[in-house]
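>>> predicted model and sequence below, questions to follow.
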Amino acid sequence: MIFASTGPKPEIVIQDAINNDIRIVRNEEHCLVYDRPMQASGLTKEEMLSWWKERQGTEDESDARRSLSQRLMASLASDGERNVFSVYYRAFKDLGDKLPALIPQVYLHYDPYTLAQLGGVGRLSRQRMDFLLLFSDAGRVVVEVDGSQHFAEDGKPSLARYADMVAADRDLRLAGYEVYRFGANELTGHGSAERIEAFFRRLLRKHAVLPGAGSAE
């Protein structure tokens, strides 16, 4: 899994097409690669921390938590995204190893060519998701923060851009993902922290991480 990108898109080669092994040959310093096998039970915050400690070569728990949080936060581009990340981990920290990792800036799709190389016409409407949670191999959740770039072009509403977005959402849902979208304005200012926490509380209940699965607030 390639995530937490802070710069140019990584350049990838297929090292073993039979085993689907890939290798990043350029821009690896701008992203993180979770290289442990994904378990059927998903990916928790504590499993992510264990991977990070091994990657950094440290056993210092508090230092590893702090440095991982800082590195993930560095990949977030807006106040809304930063609020989602901060509120989630602050509100549900007491769940410990039951809490699914909230993984930022995840490449779910990948085109090796840049828009410039493609003459400005992309073949994938989007390649990177704002946030991903893996509750299980059958419980995959995408959370998107929508700024004006999702529905406007050159400052004007764009039906074509909006159509691309909703078509991509349909494809994700048919592939087994849940997709939840927030308008950027929902995630900043008065009441935003409560709104974010309420959403995640309902989501965690739906996936039986919190008691009362399926209940509404």
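Structure received.
>>> alpha carbons only for contacts and neighbour counts from here, please
Noted.
>>> so which residues of the chain form helices?
Remark: helices assigned in the chain by DSSP state H are 45-56, 61-73, 79-91, 159-174, 192-206.
>>> and those helices: which comes nearest G139?
helix 192-206 (10.3 Å; Cα to Cα).
>>> off-centre distance for the closest one?
16 Å (Cα atoms, centre = their mean, to the nearest Å).
>>> give me the angle between that helix and helix 79-91.
Counting by axes from the mean of the first three to the mean of the last three Cα atoms, to 10 degrees, helix 192-206 lies at 60 degrees to helix 79-91.
>>> now do the contacts for the residue most central in space within the chain.
Among the residues of the chain, the one closest to the centroid is F131, at 2.2 Å (Cα atoms, centre = their mean). Neighbouring residues of F131 by Cα atoms under 8 Å, 6 or more residues apart in numbering: 102-106, 142-144.
>>> can you redo these as a markdown table with distance to V84 and neighbour count?
Shown next, in a markdown table, are those (distance: Cα to Cα, whole Å; neighbours: other Cα atoms under 10 Å):
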| residue | distance to V84 | neighbour count |
| --- | --- | --- |
| L102 | 9 | 22 |
| I103 | 11 | 22 |
| P104 | 10 | 26 |
| Q105 | 13 | 23 |
| V106 | 15 | 21 |
| V142 | 13 | 23 |
| V143 | 10 | 20 |
| E144 | 10 | 18 |
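>>> residues contacting L32?
By Cα under 8 Å, 6+ apart, the residues touching L32 are 2-5.
>>> put this beside the first:
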Amino acid sequence: MTGPVKLYELRNAIAETLRDALRSYEIPEACVSYGLEPGTESDAFSSKRWYVLSRIEKHNRAQLVALARQILDDHASPQLEDLIKRSGAQGASGEFRNLIFSADGPKPEIILTDAVSNIVKITKNEQFCLVYDRPIDSRGLTWKSLVSWWQEITRIEDSMMAGRHLYQRLSKSLASDPERVFFNRYCGAYANAEGWEWPALIPQVYMHYDPYTKASRSSQGPLIRQRMDFLLLLPGDIRIVVEIDGVHHYSSEGKPDPRRYAEMVSEDRKLRLAGYDVYRFGGYEFIEENGKAVVDNFIDTFCVRYELPVIDKSKWPA
């Protein structure tokens, strides 16, 4: 069968894989291990397939793909493997470790304290950046999860107050007015109760790291671009980079610079091949008064593409 994969196909394949691989009394424990709702053995004895289906009926595509990958780690299923390939949602390669982001001062200095386990430590300028090192589950990183982490760090008990405080801290790291337009408009969703389940928009993320600065090098370093403007971590291990381009992305000293532009698109290819989705905006799009409309149009299609809940933007802060 060819063509777009339907959600019911993924659900059925997941349920049938577990039905065929497990005994009835094993199904409840297996479902819990995959993050699904618990139940009783008697329910599973009635129908293993329906037991599983009832727990994934509200899963979106990204959640189903993430669950399918987990199941394939434990049980072979050519049907499920084929559906994942055809779904086009490959996710990013590599295990999530930590986020170093929102730097609002000098560049942090980082060392590997355990090269085998890829454990990093910031030895200098840690006070100017944030580090998120909690595990990220199949739901991705939501604003709610990020605020919960921030409450633990700051000991602000009220979640709404902590959310506003975190928003202000993240805003400090933004490097340009176009970035602020994009960030402020997207974050309008967080003022709604539903928006707390939206993917958090994380600014100024260190994706690569070169321990030296440009000033300390006599030649171009091995890493062209170290910090991304924005990162979103969606369900299903989907990682999205958003870049807001100023003139420095494609020109030098006021003149077109083909070399700089080529470096930029080359880095984009590397990210895409690693499984990241990259969305790039020209800073000029946000200069005029229609900047909010540009962001709104992106959000509308973004919600459809990644099956996120649509939030009434008329209720967002002006």
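Structure received. Worth saying up front: this structure is predicted, and the values here are computed from it rather than measured.
>>> quick one: TM-score?
The TM-score (TM-score structural alignment, normalised by the length of the first structure) is 0.92; 211 aligned residues with a Cα RMSD of 1.4 Å.
>>> any idea which of the helices of the first structure gets closest to I24 of the first structure?
Among the helices of the first structure, the nearest to I24 of the first structure by Cα to Cα is helix 45-56 (16.4 Å).
>>> and the angle from that closest one to helix 61-73?
90 degrees.
>>> now helix 45-56 of the first structure on the second structure. Mean distance?
For helix 45-56 of the first structure, the mean deviation from the second structure after alignment is 0.4 Å (mean Cα distance after the TM-score superposition for the first structure).
>>> quick revisit: wait, which of the helices of the first structure is closest to S136 of the first structure?
Within those, the stretch nearest S136 of the first structure is helix 192-206; the backing value is 12.4 Å (Cα to Cα).
>>> can you check which part of the second structure the closest one sits on?
On the second structure, the counterpart of helix 192-206 of the first structure by TM-score structural alignment is residues 291-305.
>>> what does stretch 25-39 of the first structure give?
Going by TM-score structural alignment, stretch 25-39 of the first structure lines up with residues 123-137 of the second structure.
>>> do me a favour and get the end-to-end distance for the matching stretch?
End-to-end distance for stretch 123-137 of the second structure: 28 Å, by Cα to Cα, to the nearest Å.
>>> what residue in the second structure is paired with the residue nearest to the centre of the first structure?
Under the alignment (TM-score structural alignment), F131 of the first structure pairs with F230 of the second structure.
>>> separation between the closest residue to its match other than its chain neighbours and P135 of the second structure?
Counting by Cα to Cα, 6 or more residues apart in numbering, P203 is the residue found nearest to F230 of the second structure once chain neighbours are left out, at 4.4 Å. Noted for P203 of the second structure: a distance of 19 Å to P135 of the second structure, by Cα to Cα.
>>> tally of neighbours for whatever residue of the second structure lines up with S62 of the first structure?
Using TM-score structural alignment, the partner of S62 of the first structure in the second structure is M160. Look at M160 of the second structure: counted by other Cα atoms under 10 Å, it has 13 neighbours.
>>> cool, and E29 of the first structure?
With other Cα under 10 Å as criterion, E29 of the first structure counts 12.
>>> can you give me the strands in the second structure?
Along the second structure, counting by DSSP state E, strands occupy 99-101, 109-114, 119-124, 130-132, 202-206, 227-234, 238-245, 251-252, 255-256, 277-282.
>>> and the last one, which stretch of the first structure?
Same thing as strand 277-282 of the second structure. Matched against the first structure by TM-score structural alignment, strand 277-282 of the second structure falls on residues 178-183.
>>> run through who's touching that stretch.
Defining contact as Cα under 8 Å, 6+ apart, one finds that stretch 178-183 of the first structure is touched by 139-147, 169, 172-173.
>>> now with 10 Å, please.
Outside stretch 178-183 of the first structure, the residues that touch it by Cα atoms under 10 Å, 6 or more residues apart in numbering are 80-81, 130-133, 139-148, 150, 169-170, 172-173, 196, 199.
>>> quick one: V141 of the first structure and P104 touch, right?
No: in this structure, V141 of the first structure is not within contact of P104 by Cα atoms under 10 Å, at 12.0 Å.
>>> and for those two, which residues touch both?
Common neighbours of V141 of the first structure and P104, counting by Cα under 10 Å, 6+ apart, are 131-133.
>>> can you list these in JSON lines and add distance to Y162 of the first structure?
Shown next, in JSON lines, are the shared contacts of V141 and P104 of the first structure (distance: Cα to Cα, whole Å):
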{"residue": "F131", "distance to Y162 of the first structure": "20"}
{"residue": "L132", "distance to Y162 of the first structure": "21"}
{"residue": "L133", "distance to Y162 of the first structure": "24"}
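>>> show me the contacts for F128 of the second structure.
Per Cα under 10 Å, 6+ apart, neighbours of F128 of the second structure: 101-108, 173.
>>> now the buried members of the residues you listed.
The neighbour count (16 or more other Cα atoms under 10 Å) marks 101-104, 107-108, 173 as buried among those.
>>> could I get the helices of the first structure as CSV with distance to Y110 of the first structure?
Putting the helices of the first structure into CSV (distance: least, Cα to Cα, whole Å) gives the following:
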stretch, distance to Y110 of the first structure
helix 45-56, 23
helix 61-73, 20
helix 79-91, 22
helix 159-174, 14
helix 192-206, 27
